[in-house]
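Visitor: test case, fold it:
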Amino acid sequence: MDIVDCILADHARQRFYFAALDEAREDPETLGKVFTRLKNFLEAHAEAEELYFYPTLLKKGEGAVDSDSAEETTDDAIDDHNKISEAAEAAMKEKPGSDAWWKCVDKCNYHNSEHLSEEERQGLTDFRRRVPLKERVRLGLQYLAFEAEHSGEFEREEKDPDTYIEENS
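Guide: Here you go, the predicted structure:
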């Protein structure tokens, strides 16, 4: 599986989970379970990207569409991952279905939606243009294996974007 296709499939699943939360608005128990699953999925997804996608993008990318460089794309992505994680963690401290919980969930959805559109437009485009298919498939299999291993509870460590870029360039 091409890592680009794996990431796009994950993005569809993330959108699905956020939509499911809206559908379950009147059921706090379901909200809590679905959001816990979504939070763990978001964390594992971000970590998998940071292990297998962004290091290669930093080495081979040049920037695409409205991004001037792979470094700019990566900096934005790591910062986005941190914001998504912070909003998800805040939601976990609130009662599912409460106004405070929805405020945190909506913030998480906002940051995630922004991230998905930027990543799809910039990083994934740059990756398809610059990384050969054989390498994308190899990375995709590693990415899937990581997500499979971490499909339960997972918590990603927040990263400093500048340090991450320095360590992975």
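Visitor: C-alpha from now on. contacts and neighbour counts both.
Guide: OK.
Visitor: tell me which other helices or strands the helix or strand where D162 lies touches.
Guide: Using DSSP states H and E, D162 sits within helix 161-168. In this structure, helix 161-168 makes packing contacts with helix 54-60, helix 70-92, judged by 3 or more C-alpha pairs under 8 Å, 6 or more residues apart in numbering; DSSP states H and E.
Visitor: please give the structure of this sequence too, so both can be compared:
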Amino acid sequence: MKIFEALRQDHEKQRLLLKILAETSGNTAARREYYQELKTQLESHAIAEERHFYSHLLEKDATVDLTRHGIAEHHEIDELLAKLDDTDMSSPAWLRHLKTLQEKVEHHLADEEQEFFQVAGNVLNDRQKTKLADEYQKEMKQELDDEKLTA
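Guide: From the prediction side, this is the model:
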């Protein structure tokens, strides 16, 4: 597996969780469960992606600006998650914040998949793409396992 496939698999999970959450209404128990899963996925993904994809692309002139932009968007997503954490889940404001998060995440994923991956594909060789995928997936597993231990 190449890094782009590994990242896309997690992007699909994130899109699905966002879609499910956006369709929730008064059922805060289900909302809480799906939100915790989404938050864990987003946070773990950002850590693993920055360590095992972005860090290698900061070294390349062709990808440094796209990499910095991606890291900045991860920070914006973190801030939106904090805003959701601070808002009562049964409040209409919570769903508004979630929709803002959904727009930001979907924009970020589209940026990566439609532009960043193509440029990165030109600066990484096949061996690097496979190695980065292995490292990314190992980190994701570790992050998710750590989250289960602290939950």
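Visitor: off-centre distance for the helix holding D162 of structure 1?
Guide: Computed by C-alpha atoms, centre = their mean, to the nearest Å, the separation of helix 161-168 of structure 1 from the middle of its chain amounts to 17 Å.
Visitor: and it with helix 70-92, angle?
Guide: Put simply, helix 161-168 of structure 1 runs at 130 degrees to helix 70-92, going by axes from the mean of the first three to the mean of the last three C-alpha atoms, to 10 degrees.
Visitor: what's in contact with helix 161-168 of structure 1?
Guide: Identification of contacts with helix 161-168 of structure 1 by C-alpha atoms under 8 Å, 6 or more residues apart in numbering yields 55, 58, 71, 74-76, 78-79.
Visitor: could you list the buried residues of it?
Guide: For helix 161-168 of structure 1, burial by neighbour count (16 or more other C-alpha atoms under 10 Å) applies to 161, 164-165.
Visitor: let's have those residues in JSON lines, adding distance to H111 of structure 1.
Guide: Formatted as JSON lines, the buried residues of helix 161-168 of structure 1 follow (distance: C-alpha to C-alpha, whole Å):
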{"residue": "P161", "distance to H111 of structure 1": "16"}
{"residue": "Y164", "distance to H111 of structure 1": "20"}
{"residue": "I165", "distance to H111 of structure 1": "21"}
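Visitor: sec struct for the residue located most distally from the centre of structure 2, please.
Guide: The outermost residue of structure 2 relative to its centre, with distances by C-alpha atoms, centre = their mean, is G26 at 26.1 Å. G26 of structure 2 falls in the coil class when you classify it by DSSP: H, G, I helix; E, B strand; the rest coil.
Visitor: excluding chain neighbours, what is closest to it?
Guide: Leaving out its chain neighbours, the residue that sits closest to G26 of structure 2 by C-alpha to C-alpha, 6 or more residues apart in numbering is S90, at 6.2 Å.
Visitor: closest to L21 of structure 1 out of the helices and strands packed on helix 161-168 of structure 1?
Guide: helix 70-92 (12.8 Å; C-alpha to C-alpha).
Visitor: secondary structure class for the equivalent of R15 of structure 2 over in structure 1?
Guide: In structure 1, R15 of structure 2 lines up with R15, judged by TM-score structural alignment. For R15 of structure 1, the assignment made with three-state DSSP gives helix.
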